[in-house]
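Novice: I would like the atomic coordinates for the input below:
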Amino acid sequence: MARVVRSTAFRRTCTRRGAVAVAAAAWAAFAASSRSPGDRAFFSIFGGAMKPAGKQIPPAEVVGAALRSADGPNKQSTAWEVLDTTRLPNQTALVTGANSGIGYYTALALAYGGAQVLLACRDPKRGEAAKKAMEEALQDAGRPAPTIEVVELDLSSLSSVRMFTTTFLKEGRPLHLLCLNAGVMAIPKFETSRDGFEMQFATNHLGHFALTRALATRIAESAPARVVTLASEAHRAPNQAYDLSDWPPSAAKYGDWRAYQQSKLANILFAREFSKRVALIPGGDLVSSNAVHPGVISTPLGRQQVLKGKVLLGVFQDRDEVQGAATSVFCLTAPQVEGVTGEYFRDCAATEPSEFATDAEAGRRLWELSEELLVKEGFFVRDAGEEG
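Specialist: Below you'll find the model as predicted:
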C-alpha cells in the first residue's frame, strides 16, 4: 500500500469548490432578520448549490440495488453507489451515532461491504433496533451478514468514553475504519455535559478527541486504516467564532449556531492535526485522517432545533440520508483516496476549507487545549500498549 501523505496535487485534481454563493434574496432577507450574526453567517453559506432532497428509500431496497454510478461519485451519489463493488473482508469498523441518520447508513454500507461493524450508540436499545433493521436489510439483499455489534458510548461523557476504550483495548480488537459521526446541532439554550463542558463542544469535538486519542496506537497497529470526522460547511463562520480563548463556549457568550460553528471548525482542525500526529506512531504513516461535509440533511442531529431552524434546514436540504452518507463511505473505502490524508471532502471530492481551518498553529493549540481539559477531568489517555 502507498505511504499516506498529505496530497495537495490530489486536491487540485478534484473539482474546486470554495465557499458557496450567498443565498437568494428571500433567503438573505430572512437571514438578515435572524437574531444574531452567528445565525446569519451559518444560514448564508448554504445558499448556492441546493437541489430537492433525494427520495428516502428503505434500506433493503437500496442495498439490493447497489447500482454503479456511471459518472463517478458526486453530490447526488448514494452510499451504495460509492461503495460499488468494494469489499471489506477482515475489516473492523466503528461508527459513532450509528443508530440513526447518516451514521446508520454509513454503518449499513460498511456492513454491506463485509466489514465487522460496531454501532457506538448512546442508547443501547435504539442501537439494537438499528442492528435488527440492518440485519434484515442485508438478508433481503442476499448479502452474508457480517458481525454487527452494539456498544454503548455517550460522547458527551468522558467516563463513558473511558469505559468503552478501556474495554476495547483489553479485548485486543483491531480497528481499521473509524467514523466520528455522532453529534448535536445548535442547541437553543446553553447546556453542559456531565463534565461541565458546553454540550456541542463536548459531544461534537471533545468526546471524539478523547476516543480517537485513546485508540490512536491501536489504529496504527491495525494499519492500513482510515479515520473520517464529520464536519460541516458551518465551519465557515465569521472570525469572531475562531477565538480559541473562548473554547469551550461559556454561558455568558453562548450562541446556539455559533457554538455549532465552533465545534465543526474544531472537527476539521482536529482531523488535520491527527493526520500529522498519528504518523509519528509506529505504523501510523499508513493511517489517513480526513474531514467531510455530508451536505444539508434533515436528520436527528437537529432534533433540538426550534421551529425556525427546522423549517430553514428543511427548505435548504440538498440530499437525503443515504446520499449524506456517501462522502463518509467514499473516504472510508474508495481506492481513489488511498494515501490521502489531512484533507476536507465535500460531495466525494477534496475541497478547500476556510483559511482558519488550515491554520497549523490553531490545530496545535486546539489539540493541546483538548488534552489539558482531559487531564483536568482525570481522563487518563493511555496508549494501546498500556493495556494492563
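
Novice: For the rest of this, base every contact and every neighbour count on C-alpha atoms.
Specialist: Will do.

Novice: What are the boundaries of the strands in the stretch 201-350 of the chain?
Specialist: 225-230, 287-293, 344-346, 349-351 (DSSP state E, counting those that start in this stretch).

Novice: Out of the ones you listed, which is closest to Lys376?
Specialist: The minimum distance between Lys376 and these falls on strand 225-230, with 24.8 Å, by C-alpha to C-alpha.

Novice: Which residues in that closest one does the neighbour count mark as buried?
Specialist: 225-230 (16 or more other C-alpha atoms under 10 Å).

Novice: Regarding the protein, what is its longest helix?
Specialist: Longest helix in the chain by number of residues (criterion: DSSP state H): helix 256-277.

Novice: Tell me the helices and strands packed up against that helix.
Specialist: helix 37-44, helix 199-200, strand 225-230, strand 287-293, helix 360-376 (3 or more C-alpha pairs under 8 Å, 6 or more residues apart in numbering; DSSP states H and E).

Novice: so can I have a markdown table of the ones you listed showing distance to Asp318?
Specialist: Shown next, in a markdown table, are the helices and strands packed on helix 256-277 (distance: least, C-alpha to C-alpha, whole Å):
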| stretch | distance to Asp318 |
| --- | --- |
| helix 37-44 | 14 |
| helix 199-200 | 24 |
| strand 225-230 | 17 |
| strand 287-293 | 12 |
| helix 360-376 | 30 |
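
Novice: closest to Leu269 out of the ones you listed?
Specialist: Using C-alpha to C-alpha, the helices and strands packed on helix 256-277 put helix 360-376 closest to Leu269, at 4.8 Å.

Novice: by contact count, what packs against the closest one?
Specialist: Using 3+ C-alpha pairs under 8 Å, 6+ apart, helix 360-376 sits against helix 256-277.

Novice: for comparison, sequence B:
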Amino acid sequence: MPEFNFNPTSDIATSALTRKPVSGGRFNVHTTSDQAAADLASGITDKTVIITGVSPTGIGADAARAIFQQNPKLLILASRSLENINAVINEIRGSKSVENVKPLLLDLSDLTSVRKAADELLRMTAVVDALINNAGVMMVPNFKTTSEGIEWHFAINHVGHFLFTNLIMPALLKSQDGACVVSVSSAAHRGSIVHFEDINFNEGKNYEKFLAYAQSKSANLLFSVGLTQKLGKKNLRSFGVDPGGIPTTGISRDISMEERIERGWWDKNGNPNTELIPYKSVEQGSANYIVAAFDRTIDDQSGACITDSAIDPTTAPHALDPESAKKLWALSEKLVGQEFSYN
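Specialist: As a prediction, the model looks like this:
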C-alpha cells in the first residue's frame, strides 16, 4: 500500500486558489450555513431531509439547525445515540413544540441496525428529497472490524451508508423535484485509493489509521460517482463534500493532542495551527452540505466534490474514476449481501 502522503498545506490551502465558485459565485469559503440555507430556502421549505450522524457541536447538527429554520416538511435526524439526537432536536427547536423533526436510531457499524432503520424510515415517510450521509469515524488507533468482518472506517463511513441509501431509494426516487444524496468525504481522500482486494489491511497486519480513514473517504466520493452513473437518468443527484478542517467537532477525538502537535495541525500551545491549515467554523463547513443538497444550478456537476462551497477541481482522480466507482459498487453489494440494480 502507498504511504500516507496527505499534505494539508498543499492539498487544502493551495488548491483553494483554483476552485470554481458555484451558483455564479454567490457562495464561497466564507459562506455560512445560515446564508446558504436562506439563499436556497425555496428548495428546502416543505421538503423531507435526512441527516445521519448528528451529535451536539457536530457539522451535521449545525446543518440540521440551518435547514430547520427554512421550514422543511420533515427533518429526520439519525444517530446510534438517541441521547445525541434528542439533544440536537432540543437545541434547534428551542422553546417551540414541533412535529416536523423526528429521531431515527441508526448504527452504521451493524447492518442489521441499518436495515431496521431503513424500514422505519420508509414507514415514517414515502418521499425523501435530500439525504446527507454525515456520520463517520476518523483515525481509529487500533484495527477492528464489525461483526460482519469489515474494517471499522470502511464499514461506518461507506458500507453502512451504501446499504442505507439503497434501501431507502424508493423514497428518494419519489421526490417530485429530484432528490440529492450527499456523501461527506475529506481532503484526506488524496491519501489512498480504495484497495479493492484488501480493504482490511491483511486482516489488520498492515493496518495504518491514516490509510484506513483515507481509503474510506475515497469510497465516499466514488459512491457519489456510482449513484450518478446508475441513477442520474432517474433525476437523482449526488455530490461528495469536503467540509474542511474544523477543530471544534468530535470526529478527531481519537487523535491525541501530542499527535496533533507533532503533525503540525496544532501549535505547541495546544491551539489549531491556522498558519498551516485554513481551519473553518462549523457554520462554514456545514454550508457545503446545504449547497450540495439544494443548489440546483449545479445539477450537471453531479458526481463531483464540493468544498469551500465550490466544485473542487483538485479532487484526486482516483476518487472520481468511473471504473473504480463500478468496482466499489460491486464490492459493496458483496459486503452487504444484496444487489441493487436500477434499470
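
Novice: closest to Ala334 of structure 1 out of the helices and strands packed on helix 256-277 of structure 1?
Specialist: Here strand 225-230 is closest among those (C-alpha to C-alpha), at 10.6 Å.

Novice: Give me the range in structure 2 that the closest one lines up against.
Specialist: Matched against structure 2 by TM-score structural alignment, strand 225-230 of structure 1 falls on residues 179-184.

Novice: what sits up against the matching stretch?
Specialist: The contact list for stretch 179-184 of structure 2 (C-alpha atoms under 8 Å, 6 or more residues apart in numbering) reads 128-135, 172-173, 217, 220-221, 223-224, 235-243, 289, 292-294.

Novice: Just the buried residues of these.
Specialist: 128-135, 172-173, 217, 220-221, 223-224, 235-243, 289, 292-294.

Novice: Translate Ile298 of structure 2 into the numbering of structure 1.
Specialist: Match for Ile298 of structure 2 (TM-score structural alignment): Val337.

Novice: One more: Glu148 of structure 2?
Specialist: Glu148 of structure 2 maps onto Asp195 in structure 1, with residues paired by TM-score structural alignment.

Novice: just checking, that match is part of a helix?
Specialist: No - if the criterion is DSSP: H, G, I helix; E, B strand; the rest coil, then Asp195 of structure 1 is coil and not within a helix.

Novice: How many residues are close by it?
Specialist: By other C-alpha atoms under 10 Å, the residues close to Asp195 of structure 1 number 14.

Novice: what's the spacing between it and Ser157 of structure 1?
Specialist: 7 Å (C-alpha to C-alpha, to the nearest Å).

Novice: can you check Pro300 of structure 1 too?
Specialist: 19 Å.

Novice: likewise Pro188 of structure 1?
Specialist: Distance from Pro188 of structure 1 to Ser157 of structure 1, by C-alpha to C-alpha: 20 Å.

Novice: Neighbour count: the two, which is higher?
Specialist: Neighbours were counted for Pro188 of structure 1 and for Ser157 using other C-alpha under 10 Å; Ser157 has more, 20 against 14.

Novice: so who does the more buried one touch?
Specialist: So Ser157 of structure 1 contacts 193-195, 202, 207 (C-alpha under 8 Å, 6+ apart).

Novice: Please state the offset of stretch 78-98 of structure 1 from the chain centre?
Specialist: From the chain centre to the centre of stretch 78-98 of structure 1 is a distance of 14 Å (C-alpha atoms, centre = their mean, to the nearest Å).

Novice: Next, the buried residues of that stretch.
Specialist: Buried residues in stretch 78-98 of structure 1 (16+ other C-alpha under 10 Å): 78-84, 88, 91-98.

Novice: Also stretch 266-283 of structure 1?
Specialist: For stretch 266-283 of structure 1, burial by neighbour count (16+ other C-alpha under 10 Å) applies to 266-276, 278-279, 281, 283.

Novice: Excluding covalently adjacent residues, which one is nearest to the residue most central in space within structure 2?
Specialist: Central residue of structure 2 (C-alpha atoms, centre = their mean): Val184, 1.8 Å from the mean position. Of all residues not flanking Val184 of structure 2 in the chain, Val241 sits nearest, at 4.8 Å (C-alpha to C-alpha, 6 or more residues apart in numbering).

Novice: That neighbour matches what in structure 1?
Specialist: Match for Val241 of structure 2 (TM-score structural alignment): Val292.

Novice: Identify the residues contacting that match.
Specialist: 228-232, 327-328, 344-346.

Novice: try it again with 6 Å
Specialist: Val292 of structure 1 makes contacts with 230-231, 344-346, as judged by C-alpha atoms under 6 Å, 6 or more residues apart in numbering.

Novice: His235 of structure 1 now?
Specialist: 261, 264-265 are the contacts of His235 of structure 1 under C-alpha under 6 Å, 6+ apart.

Novice: again, only this time at 10 Å
Specialist: The contact partners of His235 of structure 1, by C-alpha atoms under 10 Å, 6 or more residues apart in numbering, come to 41-42, 45, 241-242, 258, 260-268, 293, 353-354, 356-357.

Novice: got it, and Gly178 of structure 2?
Specialist: By C-alpha under 10 Å, 6+ apart, the neighbours of Gly178 of structure 2 are 128-130, 172, 232, 234-237, 296, 299.

Novice: Tabulate these (a markdown table), appending distance to Asn206 of structure 2.
Specialist: Formatted as a markdown table, the contacts of Gly178 of structure 2 follow (distance: C-alpha to C-alpha, whole Å):
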| residue | distance to Asn206 of structure 2 |
| --- | --- |
| Val128 | 40 |
| Asp129 | 41 |
| Ala130 | 38 |
| Leu172 | 39 |
| Gly232 | 37 |
| Lys234 | 41 |
| Asn235 | 41 |
| Leu236 | 38 |
| Arg237 | 36 |
| Arg296 | 43 |
| Asp299 | 40 |
